[in-house]
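Chemist: What shape does this take:
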Amino acid sequence: MSSGDGARNNPPEASGAAKAGSRKKIRPTYSCLNCHKRKVKCDRVKPCGACCLRGTPSECEYGTSKRDRHYIQQSALIENLLRSCENLKQQLAEARQLANLPAIKDEDGSLPSSQALYSIKESDNSVEDGDDSLDELDLSSKAADNQSLASPNTVALEEQRTRKETNALIEFYVERLVTDFSPPQVSGTIALREARSLRVFSPILCSAFEAASLTFAGRRDGNRSVEVAGHSRYLRVLRSLQHALYDPQQGKSTEVLVVVLLATIIEAFKQTSKDSLLKHQLGGLELLRTRTPYRHRHGIERSLYVDLRMYWVTAALVHRKPTFLAEKDWLTVPWPGDGPAKDILQRLLDVAVHIPGYLAQVDEFSALLKGGNKPPSELVNMQSAIWERATELQGLLQVWKNMYADTYPSGGPWEESPSEADPTDDFPKFRCRNPSTMQVIVGQNIMYPDLLLATSMTFYWALGLIISTTDPGLVSVLGLQERYQYACNICRSMKYYTQNIPGCLISRVMFILRTAFDNFADGMVEKESMAEIFTYIGRKFELPVFSNKCTSSSVKGEGKP
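Modeler: Below you'll find the model as predicted:
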C-alpha cells in the first residue's frame, strides 16, 4: 500500500472519531429545569414566561448559577433589542401622542429623571438593584450562614426549603395587603382582590404585588429588612412600568393600570417625594383616558374605574384642569342597563367631575387679574361667568343633598350624645368656636348610620368648600359662617370614620380632610386640632401620608389660588 493510499484512508477514521467525540460533548442547560424537562422554549428569565403561563412561577428554578444566567439573559436581550430597535422607535411617537409620554431615550439607554413619567428618590443605597431574590429577609440569610459547612446536596435542599418558605411568606403578605385595601365585607372595593388572580400571567404585576405587600408589611410590623426588600422590588417595577408605557398596546393593558394602582399604595407609605403620589394618580388618569370607557363595562376593568372613581376624581380636582371624566360616555357607559345602579356616592361624583373645569376658569381669571393685560370689561365678563358656574355647581350639590342624602333609607347623621361617648377613647378632641359666643369649645362628634353616607356627606362638604372660593375679586356662593361650619363638620366626622373604617380605606378621606385643613387660617385653634387628627390617623394606620397632612391632596398647592 502506498503512502498516498494511507493518506486517503485515514481521514474518514479521523472524521468518525471527531463525530463520536462531538456526540459525547455535554452542553450546559441554560433553560429552567421545568422547561428543560418538558422540552419547551424558555425565555431564561425568572420566573420565565412558560412557568407563568402554567401557573407555577414559584417552581421556576435553574441549574446554572445566577451569574451565568445573567450573562445568558443579557446576550439574548441584546440580540432581541437590536432586532426590534427600529420598530420601537416608530411606535414611540404614537405612544407619546396617546399618553403624553416623556422624550425618547438617549442612545446609551439612560433616561433622565426629569423626563421620566414617574420619578423616585432612591434613598436606600444598600439595596442592589439587580438582585431578584429576597436576600434582605432574615429568613433567607439564616440558610446562607450554614452553606459553607454543609454538603452540596444539603445546601441545595436548604435553598429549596428557604425559597418555599420565602414564597409562602410573600403570599401571606399579599393576602394581608388585599384584605386591608379590598375588605370583603365592604361593597365597591373588589378591584384589588380581583386583580390578584392576574399575577400568574404578568411578571410586572407579580413584582408590583410583591413590592406593595412587602412595603406594607414592613411598615406595619416595623421590620426594616422586609421594607427594604419591598423597596428593591419597587425600583424594578417602576423601571418595568416605564418600558411598558412605551408600548402603545401594553401601555393600555389592565395589568399596567393595576401596577399604577399598587404604586399609589406604595407611595402612601413611602412618600419618596412630595408629589410622587399625585404623579401616579395622574398617570392612572391618563391610562384611563387612552383605554376609553368601553373597556370598563364589566369585570375587573369596571371595578378599576367604578370602585376607584372617587380617587380618580379627587386627582382631577387637585390637578385643576378640565377632565375627560365629565364626558357623557364616562358618566354612562360603565353602568350598563343590566348592571348595578349608581349609589349615593356615585351620584355625588357625577357632580364633582365638572368642578375641575370650573377651577381652571378660576385659575385663568386669577392669572389675568395679576397680569393686568386684559381690559376691565373682559375681566368683568369672566368674573360673571365664574359666578354663574359656581352658582350652578352649588345648585347641583344642593339638589343631590335633597334627593339622596336627606332621603337616605338608613337615616341621616346625628350628633353624638354624652352617653354615647367612650371616656377611654383616645381620639383627639376637635376644638372649635361657639358661633354665638366665639368661645373655644370641644365640638360634638357627628355619627352616621353607615360608612357610605359618612363618605358621601364629608365629600359633599369638601366640594362645597372648593366651589366657594374666598379669593379677592371673586364672589363666594357660601358665606364665611357656612364655610366654617362645613369644615368643622368634616372634622367632627373623623372619629366615626376612624373607628368604623376597615383596613386602610381611611385613604378615602385624604382629600376631604386636607380640604378642611386648607380652609382654616394658620394659628387658628381648629387648624391646630386638625394637625393632631392627622398625627393620630397616621400613627394608627401607619400611613405617613397622613402624618404629612396629606399635602399631595391639597387643591391649593404651590402656585394655586
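Chemist: Please make it C-alpha for all contacts and neighbour counts, starting now.
Modeler: Will do.
Chemist: Please work out which residues outside stretch 342-357 touch it.
Modeler: Under the criterion C-alpha atoms under 8 Å, 6 or more residues apart in numbering, residues 309-310, 313, 316-323, 325-326, 331, 335, 393, 396-397, 400, 404-405, 452-453, 455-456, 460, 463, 467 lie in contact with stretch 342-357.
Chemist: For that stretch, list every residue counted as buried.
Modeler: Of the residues in stretch 342-357, those with enough neighbours to count as buried (16 or more other C-alpha atoms under 10 Å) are 344-346, 348-357.
Chemist: what do you get for stretch 302-309?
Modeler: Arg302, Ser303, Leu304, Tyr305, Val306, Asp307, Leu308, Arg309.
Chemist: now stretch 175-191
Modeler: Buried, per 16+ other C-alpha under 10 Å, within stretch 175-191: Arg176, Leu177, Val178, Thr179, Phe181, Ser182, Pro183, Thr189, Ile190, Ala191.
Chemist: please give me the structure for this one as well, since I'd like to look at both together:
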Amino acid sequence: MSNLAVEDRPRNDQSNPSAKAGARKKIRPTYSCLNCHKRKVKCDRVKPCGACCLRGTPSECEYGTNKRDRHYIQQSALIENLLRSCESLKQQLAETRQLANLPAIKDEHGPSQSSQSVYSAKESDDPANNNVDEDEDEDEDEDDDDDNNDTVDKSLDDIARTSKTKSLASPSAVVLPNDERRARKQSRGSSPPWAREKVVLADPNLANALIELYVERLVNDFSPQNVSGTIALREARQMRICSPMLNNAFEAASLTIAGRRDGNRAVEVAGHCRYTKVLRLLQEALYDPQKGKSTEVLLVVLLATIIEAFKQTSKDSLLRHQLGGLELLRTRTPYRHRHGVERSLYVDLRMYWVTAALVHRKPTFLADKDWLTVPWPGDAPSKDILQRLLDVAVHIPGYLCEIDEFSALLKADTKSPAELVTMQTNIWERAHELQGQLQMWKAMYADTYPSGGPWEESVHDIDPTDDFPIFRCRNPSTMEVIVARNIFYPDLLLATSLGFYWALSLIISATDTGLVGVLGLQERYQFACNICRSMKYYTHNIPGCLVSRVMFILRTAFDNFADGMVEKDSMGDLFAYIGRKFEFPAFSNKCTSSSIKVEE
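Modeler: Below is the predicted model:
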C-alpha cells in the first residue's frame, strides 16, 4: 500500500481500540515521484524522471507537495550536490598526486573507481544506487513487489555503471519520440553523470528489451530470412523459453558479438559472464546420459562455437567446440535428424561438420551409410549440389588419416621398405579414386547447373570506387605478376560448391609430392587462385555472418601458397578486408582454426 493510501486513511482508524497494533504503518516521506512510487519502480528523483520519460508521461511527473516531502526532496538534492563535489575533489587530488609522482590515496570505503574491475563492480559503489536503495528500504514494509527490480542482470547493471561513451544507457540505444527525447535531455542535464548512466537499465523490462534486440541481431546475422540452407536459429530461439541453459547461451552469444562489434567492453563482459555460466551448465548436462543427447545441448554447443569464432579464447577453441558437436551428433544417431530443427542442425550445418572432420584428420562417422541417407527421408527435399559434393568429402578425412599413419611409420622406421611401398601405393590409388569422384561430381552437377556457370569480370564491370583488395597472381605463360580478374556466379550455392570443390582437390593432391598425376602443379595453382578470385562476388552478396562458410576454403588456398609469394601477400589483405567488413575476428586471424595443414 502506498504512502498516499496511508495518509488518506481516516484519523479515527488510528484510535480505534479494535484495530490491531501490528497493522499500523509508519508514515514515511516519499522520495520518488508520485507515479514511480505508486508503480513501485525505481526513480532517479529528477523532474521529469527517467522512468516517466520512458513511459511517455514526462508531464505527469510530480513529487510530494506537503511540507515533509519537500523537505526531504531538498535534502536529497543537497546530498547529491555534496557527493558530486566530493567526487570532483577526489579526482583533482588524484591528478595532483599523480603529477607529483606520489602514490594514490587508498579509498577508505573500498577500491577506487579507476582501479575497480568491471567483473567485480558492486551496487554500493554507485551513489545513485545507494539513494535509490535507501528509498526502497524505507518502503520495504509496503513495497513487497520491489523484488521484481532484481531481475535486472548484475552484468547489465555493471554495463550501466561502467560504460561512459558507448554504454547501453546512451539515448541512441532506445528510439524515443522527439518530445520524449527532449525531456530525456532535460533530465540528463539536471542529474550527475553516475545517475544518468543508470537511467536506462533501471527498468528490468527495458533491460530485457535490449537483450532481445541483441538476440534478434544474432538471429538475423546467422539465419537471415529468405536464404536457403541457414541455421534454424529462428526456430531454436522459441525453445529457449523452456530452457534456462539455452536462454543463457543465446544471450551470451548476442552480447559477446554486440560488444565486439560496437567496441563496448562492458557489453562484452556481460556476455562473458553468461558464457561462463553456460559452460558450467553444459558440463553438467553432458554428464547426464539422457540430457546430454538432447537438442538443446546441441544448440548450446552451436552457440558456443559462434561465440568462439568471435572471442578466439585459444588457438584451437573453435575446433574443439566443433569436434564436441560432432561427438554429440554421433551419440544422437541419424534417425533424430530427419525433421525440423534437428534436421537443420545436421543438414544445414553439414559443411561445418565435414570441415571439422577434415581439420581433425581422422575417419568420421559421417561417411557411414545411415548418415548419408537417413536425414533425407522421402518427404524431405532432395540433396542439392553442395550436399552431393559433401557425400564425397566425408571420405577424405579417412584418407588423410592413412597419410598421417604412413608418415609416422616412415619416421619411426619400424616397417620394411616393401610394406611402406605397399602402403604408399594404396594411398596413391585412394587419391586417384577420390579425385575421380570429385571430377565426376563437377561433370554431373556443376557443369550442368541449371542457372548457368561462372564467368569472369569484364573491364567495364570494374567499379573504381570499390575498396575490395586487389588479388595479384602470375601469368602462367610469362610468369609476370598481374591483377587477377574476379569470378562471378549465378548464385551463392554454386559459388560455395565450386569453392569447396577446389579446396578438396587441393587437399587430396597437396598431401604428397608424388601425386602430380592426380592434380598437376599448374592446376593446383589455378584452383587456389580461383578461390581468391571468387571472394569479391562472395563478400558482396553473402548476407549476415554466413561468410563463415568460406573460412575453410580460404585457409586451404592460403596454405597452398608458399611464404613470400605475391599471392599469399594478397590473401593477407583479403583476410583483413573480410574481418573488417563483417567484423569477424576469425578472418582477421587468417582462419587459423580451419587450417588442415599438419604442423611440423
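Chemist: Not counting its neighbours along the chain, what's nearest Ser456 of the first structure?
Modeler: Leu345 (5.3 Å; C-alpha to C-alpha, 6 or more residues apart in numbering).
Chemist: any idea which element that neighbour lies in?
Modeler: Using DSSP states H and E, Leu345 of the first structure falls within helix 344-352.
Chemist: which bit of the second structure covers that helix?
Modeler: With TM-score structural alignment applied, helix 344-352 of the first structure matches the range 385-393 in the second structure.
Chemist: what residue of the second structure takes the place of Ser232 of the first structure?
Modeler: With TM-score structural alignment as the criterion, Ser232 of the first structure matches Cys273.
Chemist: Name all residues that make contact with that match.
Modeler: Ser155, Ala252.
Chemist: State the helix or strand in which it lies.
Modeler: helix 265-286.
Chemist: same deal with Val186 of the first structure?
Modeler: Using DSSP H and E, Val186 of the first structure falls outside every helix and strand.
Chemist: Helix, strand or coil: sort out the residue mapped onto Asn248 of the second structure from the first structure for me.
Modeler: Under the alignment defined by TM-score structural alignment, Asn248 of the second structure is paired with Ser207 of the first structure. The local conformation at Ser207 of the first structure, judged by DSSP: H, G, I helix; E, B strand; the rest coil, is helix.
Chemist: Isn't Ser207 of the first structure up against Val237?
Modeler: Yes: with contact defined as C-alpha atoms under 8 Å, Ser207 of the first structure reaches Val237; the gap is 6.5 Å.
Chemist: okay, those two: which has more neighbours?
Modeler: Val237 (24 against 20; other C-alpha atoms under 10 Å).
Chemist: Can you give me every residue that contacts that one?
Modeler: Ile204, Ser207, Ala208, Ala211.
Chemist: out of those residues, who's nearest Val362 of the first structure?
Modeler: Ala208 (38.6 Å; C-alpha to C-alpha).
Chemist: what about the closest one, neighbour count?
Modeler: 31.
Chemist: same check, this time on Lys164 of the first structure
Modeler: Around Lys164 of the first structure there are 14 residues (other C-alpha under 10 Å).
Chemist: That one maps to what in the second structure?
Modeler: In the second structure, Lys164 of the first structure lands on Asn205 (TM-score structural alignment).
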